[in-house]
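**Student:** Dropping the sequence and predicted coords here.
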Amino acid sequence: MKVDVLIVGAGLTGLALGIDLARRGVHALVVERGETLSPGSRGKGLQPRTMEVYEDLGVLDEILTAGGVYPVGMVWAGGEQVGEHAMFDPTEDSEEDCRFTVPWMVPQWRNQEILLARLTELGGTVAFGREVVRLEQDTEGVTAHFASGEPVRARYAVAADGGRSAVRRALGIEMRGETLDPGAALVADVRIPDLDRTWWHLFPPSGPDSEFLALCPLAGTDQFQLVARFPGGTDPDLSLEGVRKLVSERTHLAPGAVTELCWASDFHPRAALADRFRERRIFLAGDAAHVHSPAGGQGLNTGVQDAYNLGWKLGAVLGGRAPEALLDTYEEERRPVAEHVLGLSTAIHREEARRGASTRQLGLHYRHSSLSEETRETPGPLSAGDRVPDLTVDGVRLFDRLRGPDWTLVTLTEGVFLVRPDGYVGWAGATEDGLASYRARVGLG
């Protein structure tokens, strides 16, 4: 079988990339070693910038229907409610250029279902039960061999197979970072019918030998996501009885309050970054390239935006409209962003920072990218490399004009802006003088 792009991994990063390529007419195949989409709520928070991406990919309505806003935290101690805790800092005035102001909660399993349905609608395919065991690449493409079935030949491949990426390890690309806690953490989806779903229930450690536990009502479901930390040397019990015992020890709830364990997993919070995001014709994206603490809800959002950055570049090169050198800008742009976001999520994990404006990812930029060309002597607030704000121009949302897989030329009082397919300014000038040479450089003729 021959395809343009082979995507390894049907998580959110792989599915988002598949959607972006499919709408560009690129023949891509997503392969997933599991027999189904991965279960569990896992990463449940969608930041405002990711909501903008989802709007462009055509899944926003379904995402809005499936999810909801985060509840306020309720802190418990000794079986009593002792105070409310705002989980996110208020939106600042400077963020009014975005339709979305707060994170939106959608359990990851539902998020994946929505993206898979959209990919299928666009004619894309996910092949389940296909485990990649070997990749070979040459100057023309990549050949993937599987544990069973015929090999696949692709012009490019993208490893979106998670933090333990087999593809990354096979390429010999190192992940450098640190383990953030001495002990493991547990995340589980449970049913507790008698627990108030108005609050995100927070149970701080009650003593020196105790650890944190939280129960967050999952929007669009009748379940709670349970998160708990454990001391070093302790292995979480992932059984129903183990979870019941844990809840009764750390909260005021009786063991029987947990009526069902729907899914559970344990992990060691880690922050790590791949040395490089590309090995010739194979790219790393999502958790395969950067692993975050769950704190701050940055990991899955950064992965989706990796896909959004890479998708239009692959489409342009495969379509013969841009030189292959354009693909070099993927690592150039995304690795510094991932490094910055890793620092932020680690600071939040250590309670050195709050979930504020920076976690919404609206201010991330590519000003220092070789693709960003600023020709004005005095740049204004909107510069080459910046995300374009969702302004209203002549009664029409600017993002409605930008939506779709193409470049857009926008003229504002501050200047002329050539907006990339991912919504960032590629070129900025006082007039269109010099724009032609930039267009030629990026394959626009």
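**Tutor:** Yep, that arrived.
**Student:** all contacts plus neighbour counts: C-alpha atoms, from now on.
**Tutor:** Noted.
**Student:** mind checking how far G242 is from A214?
**Tutor:** For G242, the distance to A214 (CA to CA, to the nearest Å) stands at 16 Å.
**Student:** My error: substitute A16 in the last question.
**Tutor:** 30 Å.
**Student:** Those two: which is more packed in?
**Tutor:** Comparing A16 with A214 by other CA atoms under 10 Å, the one with more neighbours is A16, at 27 against 24.
**Student:** Quick one: end-to-end distance for stretch 152-166.
**Tutor:** For stretch 152-166, the end-to-end distance is 17 Å (CA to CA).
**Student:** Next: stretch 245-264.
**Tutor:** 14 Å.
**Student:** what's the longest helix in this protein?
**Tutor:** Longest helix of the chain, by residue count under DSSP state H: helix 328-349.
**Student:** In addition, the following structure is provided for comparison:
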Amino acid sequence: MTVPNDSFTFNSTFAPYTSKNGATASVCPDWPPVPMTTIIPSIYSIICILGIIANLLAICVLAHTSASRRTVANTFMLNLCVSDLLFLLSLPLWAVYYSRGYSWPFGQVACKISGSLHNLNLYASIFFITCMSMDRYLALVHPLRSQSVRDLKRAKLMCVLVWVLALACTAPTMAVRDTHYIEALDVEACVISYPDHTWYRTLAWMKVLVGFLLPMIIISCCYCAIGRHFLAGSGLASLRKASNSCKSSASQDSCSKPERPPTPCVNPSSSGGRPKEGRGLERVLWTVAAVVLAFFLCWFPFHCVTFIDILKSDGWLDSCWAHWAVHNLTPLTLCLGFSNSAINPVLYCFIGNHFRGRLAALSKGLCVRLKAREEDHNQKRGSFSTRLSSFSRKLSDLKDLAIVDASAHA
């Protein structure tokens, strides 16, 4: 099999760079390679453990939210956590893959599914974050006019569309993902085998544009509008109006957003008055900065390296630093991108007081149920012991009666 120069690329399962004859290329002998087989498995293990715990807790809390308190943002957050969790469950396979020196022992089906989960999460998580950003823009900048638009039915329909779009973006990569024997390393690697350079260039640009730049532009525009709205001083007035409307409105969607740092329904006459509003405004701006920075810092390095790879494959770059960056920094920058799956539940849920309160209540309820079950078990065990003791006494009485009766007959 003749392998094109770009037939194998670093995506989530990075086999070493492969030349046209299938041999591992050593284009920059003076640039030392990064020891992937030790660094990557360790980073993946940490991300996997922390991310699974955080997302499971977030899913438990969001799934156990009462129907009256379910919101549009909760719906997006729940789907985001599910997307992150599905991907994190595949990370142990990639950790084993790296630790075995790019040898994939799990078969072709697992290779396709695990690689698809990575791409699915790459698109789905960014799309859901974009939806949440747009929802926050509507809730904070247009809290009254958006009440009729921001309902749970539309949010669920939007989630379905996001999943369909993410699957559509993932399907081409899944088609070209496969296991392939690399003779130079004597391993069966899980790689992306592009039919030609057009496939590679199209999917790479789609990843950069659809999976990063366009969502980043939308997110930035939403939060810039939110920042201008509050810094202009109209935010507090809107919150006061929304507070008054919430008292008479039957819709609770815009009145209670546990995971949204400041809610449109604020009571300006409550204790503290202006200072409390100031603290809420400061919390909004800090959370906005955290959302944008986390998204940008986690994924920007990976897409930069992807862009360098596009330029290199088109002949615009042909230097040792470009080769070294693509084949050594891509796995490391992907680790940073993967960490966003562990950061998301912390960023969107655990910094909220309402979320922490629901988590504490859920934990307390679980402890109460466990304690009640243990007491019931102890009670049943005590009742069984009592019955057993009573039965033993009856046996003893019968035995004594039998001895007395035998003595009388003797």
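**Tutor:** Received it, and whenever you're ready, just let me know what you need. Being a predicted model, the structure only gives us computed values, none of them experimental.
**Student:** Need the TM-score from the superposition.
**Tutor:** The TM-score (TM-score structural alignment, normalised by the length of the second structure) is 0.29; 191 aligned residues with a CA RMSD of 7.1 Å.
**Student:** Mind giving me the packing neighbours of the helix or strand that I40 of the second structure is a member of?
**Tutor:** Using DSSP states H and E, I40 of the second structure sits in helix 36-63. In this structure, helix 36-63 of the second structure packs against helix 72-88, helix 91-99, helix 330-345, helix 353-409, with contacts taken as 3 or more CA pairs under 8 Å, 6 or more residues apart in numbering; DSSP states H and E.
**Student:** got the angle between the shortest one and helix 36-63?
**Tutor:** Between helix 91-99 of the second structure and helix 36-63, the angle comes out at 180 degrees (axes from the mean of the first three to the mean of the last three CA atoms, to 10 degrees).
**Student:** Which secondary structure elements does the next helix or strand after helix 91-99 of the second structure sit against?
**Tutor:** Toward the C-terminal end, the helix or strand that comes next after helix 91-99 of the second structure (DSSP H and E) is helix 107-141. Secondary-structure packing of helix 107-141 of the second structure (3+ CA pairs under 8 Å, 6+ apart): helix 72-88, helix 152-176, strand 177-182, helix 214-231, helix 234-248.
**Student:** Helix 107-141 of the second structure: which residues count as buried?
**Tutor:** By 16 or more other CA atoms under 10 Å, the buried positions in helix 107-141 of the second structure come out as 108, 110-112, 114-141.
**Student:** burial measure for S248 of the first structure, as a count.
**Tutor:** Applying other CA under 10 Å, we find 15 other residues in the vicinity of S248 of the first structure.
**Student:** And it, how close does it get to E241 of the first structure?
**Tutor:** 11 Å.
**Student:** Please report how far the residue nearest to the spatial centre of the second structure lies from D400 of the second structure.
**Tutor:** Nearest to the mean C-alpha position of the second structure, counting by CA atoms, centre = their mean, stands D84 at 2.5 Å. Here the criterion is CA to CA. By it, D84 of the second structure lies 71 Å from D400 of the second structure.
**Student:** re earlier: what's the closest of the helices and strands packed on helix 107-141 of the second structure to A204 of the second structure?
**Tutor:** Of all those, it is helix 152-176 that lies closest to A204 of the second structure, at 10.1 Å by CA to CA.
**Student:** between that closest one and helix 72-88, how many degrees?
**Tutor:** Using the same axes, to 10 degrees: helix 152-176 of the second structure against helix 72-88 is 20 degrees.
**Student:** Quick check: Y223 of the second structure vs M134 of the second structure, distance?
**Tutor:** The value you get for Y223 of the second structure to M134 of the second structure, if CA to CA is used, is 9 Å.
**Student:** and what of A242 of the second structure?
**Tutor:** As judged by CA to CA, A242 of the second structure and M134 of the second structure stand 18 Å apart.
**Student:** just M174 of the second structure next, same as before
**Tutor:** Applying CA to CA, the value for M174 of the second structure to M134 of the second structure is 30 Å.
**Student:** Also G227 of the second structure?
**Tutor:** Counting by CA to CA, the separation of G227 of the second structure from M134 of the second structure is 14 Å.
**Student:** same deal with L281 of the second structure?
**Tutor:** For L281 of the second structure, the distance to M134 of the second structure equals 18 Å [CA to CA].
**Student:** Okay, and the residue nearest to V208 of the second structure when sequence neighbours are not counted sits in which element?
**Tutor:** Excluding the flanking residues, the one nearest V208 of the second structure by CA to CA, 6 or more residues apart in numbering is H303, at 5.9 Å. Here H303 of the second structure, judged by DSSP H and E, is contained in helix 274-313.
**Student:** immediately after that helix, which helix or strand?
**Tutor:** Counting by DSSP H and E, the next helix or strand C-terminal to helix 274-313 of the second structure is helix 320-324.
**Student:** Would you mark the buried spots in that next one?
**Tutor:** Across helix 320-324 of the second structure, burial judged by 16+ other CA under 10 Å covers 322-324.
**Student:** helices and strands around that helix, which ones?
**Tutor:** Other helices and strands packing on helix 320-324 of the second structure, by 3+ CA pairs under 8 Å, 6+ apart, are helix 274-313.
**Student:** Surely F307 of the second structure touches M206?
**Tutor:** No. When contacts are counted by CA atoms under 8 Å, F307 of the second structure is not listed as touching M206 (11.1 Å).
**Student:** and those two? which has more neighbours close in?
**Tutor:** Higher neighbour count among F307 of the second structure and M206: F307, with 17 against 14, using other CA under 10 Å.
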